[in-house]
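> Give me a 3D structure for the following:
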Amino acid sequence: MPSSTPPKLPDLYVNDGQLPLGMTGLLKPTDPYSASVAEMRESLARDGYLFLKGLLPREDVLRTRERYFDMLSPTGILKPGTSEMDGIFDASKDPGDYPGFGTGKPGTGTALSDQFMTLALQSHSQSWYKDDFCKHPAMISFVEKLTGWGKNTGSLDRTLLRNNVPGNKAIGVHYDYIFLRHGDDSVITAWIPIGDVEVEGGGLIYLEKGHELGKHIEHEFTQSAISSGMTEEQARSAFNTNMMSGGVLDSGPISFGTKYQRRWLVSAYEAGDVVLHNSYMIHASTMNYDKENRIRLGTDLRFVDTSKVWDTRWAKVYEDGDGL
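You can find the predicted model right below:
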């Protein structure tokens, strides 16, 4: 591991235990309204991510959070007497009844869990989310300028609106191109926390120089697929025999970071922040240990250059069991 002094952080937990301080660093923030486009392009290419502070209007982000939890409130997910915007989990409930998409846990199978999954899926198609938030003009115009794609910038309709209640499993180690192999690898992801997220509150973590390692791993996957006799279609699948269940590289960030001797970069996030990362950037999340039991809500938006081949499977709103 690098020998630099680790940052002062609270205890952080991932799927395979407590993250050692020597395995952590801090994400580098960028002010999108003072940095030049050239500077930001250079940072994205060098680091694999761009942590943009206050790119989106805070009130728009919080309004989306409020609407989401208003829609999900019939499931009893919120602590009685608290507001939808605060999004405080009712700790008397079983966290397993409120699973987050992409964590490999589909729910407990109870009537409550089924109700929650139904409403959480329906939230993806609500106009206040898929139109007002996912196509927010501040987001679209920024990506158009940063990438230079201009009006060839495509915002993919398939997104993942994920909640992470305290006590649930975190997101495993992966890079996004695993799931978007039917198109060019220039795709850009915007991870947007929908609300404030303390550093221990379950936000995304990024492997230092993870985009370089991700590209190398993808090359190894491709070569392995060819040598094993897979068809081109089989090799493109995120769930081919070279991958773990769910398309992840590893369920545990500690074991993965130890294997490759790299740190995980972490941060607290505020409503309005956006992290852009390239398609090979390796990332995961921490478990949510927010002191006030706030539910971490966030979404993954993808942007493509429509003048190139792009993964058209992502041209529709997320559906349960869509195979992606």
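> alpha carbons only for contacts and neighbour counts from here, please
OK.
> all helices of the stretch 201-324 of the chain, in order?
Per DSSP state H, counting those that start in this stretch, the stretch 201-324 of the chain carries helices over the ranges 210-227, 232-236, 253-260.
> With the stretch 51-200 of the chain instead?
Applying DSSP H, counting those that start in this stretch to the stretch 51-200 of the chain gives helices spanning 58-72, 111-123, 127-130, 137-147.
> So what touches the first one?
Think helix 58-72. With contact meaning Cα atoms under 8 Å, 6 or more residues apart in numbering, helix 58-72 is reached by 78, 84-87, 116, 119-120, 123, 128-129, 133, 194-195, 271-272, 297.
> Residue 80: what's its closest spatial neighbour, skipping adjacent residues?
With Cα to Cα, 6 or more residues apart in numbering as the criterion, residue 80 has its nearest non-adjacent residue at 7.2 Å, and that residue is residue 90.
> Now do the contacts for that neighbour.
Residue 90 makes contacts with 76-80, 293, as judged by Cα under 8 Å, 6+ apart.
> if I look at it, how far off is residue 112?
14 Å (Cα to Cα, to the nearest Å).
> Kindly report the same for residue 27.
From residue 27 to residue 112 the distance is 37 Å (Cα to Cα).
> again, but for residue 302
Note on residue 302: its distance to residue 112, by Cα to Cα, is 31 Å.
> who's more crowded, those two?
A count of neighbours by other Cα atoms under 10 Å puts residue 302 above the other of residue 302 and residue 112, at 25 against 17.
> compare with the first, here's sequence two:
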Amino acid sequence: MPHAESPEAEQIFGGEKLFVNDGPLSPEEWTDLTPTTLDTPIEEVRRRFREDGYLFLKGLLPRADVLKAREEYFKLLAPSGVLKPGTDPVDGIFDSSKDKLDFPGIGAGFTDSNGRPTGPHPEVAQCFVDLALQAHTEHWYKEDFCKHPALRDYIAKLTGWGDNTLGIRRTLLRNNTPGNKAIGVHYDQIFLRYGEDTAVTAWIPVGDISRQGGGLIYLEKGHTLGAEIETQFTKKAKASGLSDEEAKNAFNQNMMSGGLLADGPSEFGKRYNRRWLLTEYEAGDVVLHNAYAIHASTINHDPDNKIRLGTDLRFVDQSKPWDTRWGKDYAFGDGV
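Model prediction:
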């Protein structure tokens, strides 16, 4: 993308490459994500989650546990050639002599309908993508990381679900190599449509992510807008005579490819006159957000060429209806 490499834009905005898929974010288009510390009283935490649609929790997970998962991930992916020779796998430094397009991120909008991503040299991309998919079922990830008691216990307390708190099996472990396409604008109920709208997503940066490093960004009060979009479309669909099931399918068919509200966060934020919230993340931080919180990501322009790694874990109240399509491991073309 030519705009993503524009030296003029970089100079205008003070030297930080804060880019999204449709160009740079000007200073007027963003502000800081508000952190919440672990000693914040639970009633205040619940108020923030209710009013903001998200919680940016500092240090919820032990840093060492997160870095161990990052190390295991890049040790697994090292045979693909993605890492700079002579660097430590835990650092996840991209080999910039390689074509970035041969290392496409899973679930970042490269293909429609959750298909297999590829690159200009299919044999290279296939190795990389196969290993990235394999990581979802490795014990260090699926058992040690995804089922971390500190995360589940906090969500159980926040929601009041207690023993009914279920971390659902399908997760999305995403890498994003420097300069590659970022995640477009969406909210999670689009993908969890066959259950109640009470699911909680835990987005976890697996390692430190600089402010320029491709981390998640949230639309200010985006959860209210997401709920409005959902309600308005449902009303129109039912008024036209569609059943509940037909309305669900029709909604997704009217999204962009891959279930997006928009590919470009900059234009989307301007259209609704809302800023994007962004920050730097440290290993151990977790962002919890509700089913309607609108989010996207920036393009990874980390100054040290670090690969951004993060995962989406979803939690539901298993005593109530939830989208059981998510009860199996992530797979390409699984229809979710």
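> Would you mind reporting the TM-score between them?
The TM-score (TM-score structural alignment, normalised by the length of structure 1) is 0.95; 317 aligned residues with a Cα RMSD of 1.5 Å.
> picking up where we left off before, using a markdown table, please lay out the helices of the stretch 51-200 of structure 1 together with distance to residue 266 of structure 1.
Listed next are those as a markdown table, based on distance: least, Cα to Cα, whole Å:
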| stretch | distance to residue 266 of structure 1 |
| --- | --- |
| helix 58-72 | 21 |
| helix 111-123 | 27 |
| helix 127-130 | 27 |
| helix 137-147 | 23 |
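> for the ones you listed, which one sits closest to residue 44 of structure 1?
When those are compared by Cα to Cα, helix 137-147 sits nearest residue 44 of structure 1, at 9.8 Å.
> quick revisit: closest one to residue 187 of structure 1 among the helices of the stretch 51-200 of structure 1?
Once the helices of the stretch 51-200 of structure 1 are compared by Cα to Cα, helix 137-147 is nearest, at 10.1 Å.
> so how far is that closest one from its chain's centroid?
Helix 137-147 of structure 1 has its C-alpha centroid displaced from the chain centroid by 19 Å (Cα atoms, centre = their mean, to the nearest Å).
> what's residue 272 of structure 1 in contact with, if anything?
Taking Cα under 8 Å, 6+ apart, we find residue 272 of structure 1 in contact with 53-58, 61, 192-195.
> before we move on, what about residue 266 of structure 1?
24-27, 199, 203-206.
> Name the nearest of the residues you listed relative to residue 182 of structure 1.
Taking these together and measuring to residue 182 of structure 1 by Cα to Cα, the closest member is residue 206, at 24.1 Å.
> And that closest one, how close does it get to residue 174 of structure 1?
Distance check for residue 206 of structure 1 against residue 174 of structure 1: by Cα to Cα, it reads 10 Å.
> Looking at those two, which has the bigger crowd around it?
Regarding residue 206 of structure 1 and residue 174, a neighbour count based on other Cα under 10 Å identifies residue 206 as having more, with 26 against 22.
> Skipping its backbone neighbours, what lies nearest the corresponding residue of structure 2 for the more buried one in space?
Under the alignment defined by TM-score structural alignment, residue 206 of structure 1 corresponds to residue 218 in structure 2. Leaving aside its sequence neighbours, residue 218 of structure 2 sits nearest to residue 295 (Cα to Cα, 6+ apart; 4.4 Å).
> Around the one you found, count how many other residues there are.
By the other Cα under 10 Å criterion, the neighbourhood of residue 295 of structure 2 contains 23 residues.
> ok so, going back, in PyMOL, select just the buried ones from the contacts of residue 90 of structure 1.
Here is the PyMOL command that selects the buried residues among those (16 or more other Cα atoms under 10 Å):
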select buried, resi 77+78+79+293
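> Next, format the contacts of residue 90 of structure 1 as JSON lines and append distance to residue 316 of structure 1.
Below are the contacts of residue 90 of structure 1 laid out as JSON lines (distance: Cα to Cα, whole Å):
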{"residue": "76", "distance to residue 316 of structure 1": "29"}
{"residue": "77", "distance to residue 316 of structure 1": "28"}
{"residue": "78", "distance to residue 316 of structure 1": "30"}
{"residue": "79", "distance to residue 316 of structure 1": "34"}
{"residue": "80", "distance to residue 316 of structure 1": "36"}
{"residue": "293", "distance to residue 316 of structure 1": "33"}
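> nearest to residue 158 of structure 1, of the contacts of residue 90 of structure 1?
Relative to residue 158 of structure 1, the closest of those is residue 77; by Cα to Cα it sits at 24.9 Å.
> how about the residue nearest to residue 80 of structure 1, what's its partner in structure 2?
For residue 90 of structure 1, the aligned residue in structure 2 is residue 95 (criterion: TM-score structural alignment).
> which residue packs closest to residue 210 of structure 2, ignoring adjacent ones?
Nearest to residue 210 of structure 2 is residue 280, by Cα to Cα, 6+ apart, at 4.7 Å.
> Just give me the match in structure 1 for that neighbour.
In structure 1, the residue equivalent to residue 280 of structure 2 is residue 268, according to TM-score structural alignment.
> do you know how far the residue lying farthest from the centre of structure 1 is from residue 241 of structure 1?
For structure 1, the largest distance from the centre (Cα atoms, centre = their mean) belongs to residue 229, which lies 32.4 Å off. Counting by Cα to Cα, the gap from residue 229 of structure 1 to residue 241 of structure 1 is 12 Å.
> Strands of the stretch 1-150 of structure 2, residue ranges please.
For the stretch 1-150 of structure 2, the strands defined by DSSP state E, counting those that start in this stretch occupy 19-20, 23-24, 30-32, 35-36, 54-57.
> Centre of the chain to the last one, how far?
Taking Cα atoms, centre = their mean, one finds the center of strand 54-57 of structure 2 at 14 Å from the center of the full chain.
> what about that strand, how far off from structure 1?
In this overlay with structure 1, the average offset of strand 54-57 of structure 2 from its partner residues is 0.3 Å by mean Cα distance after the TM-score superposition for structure 1.
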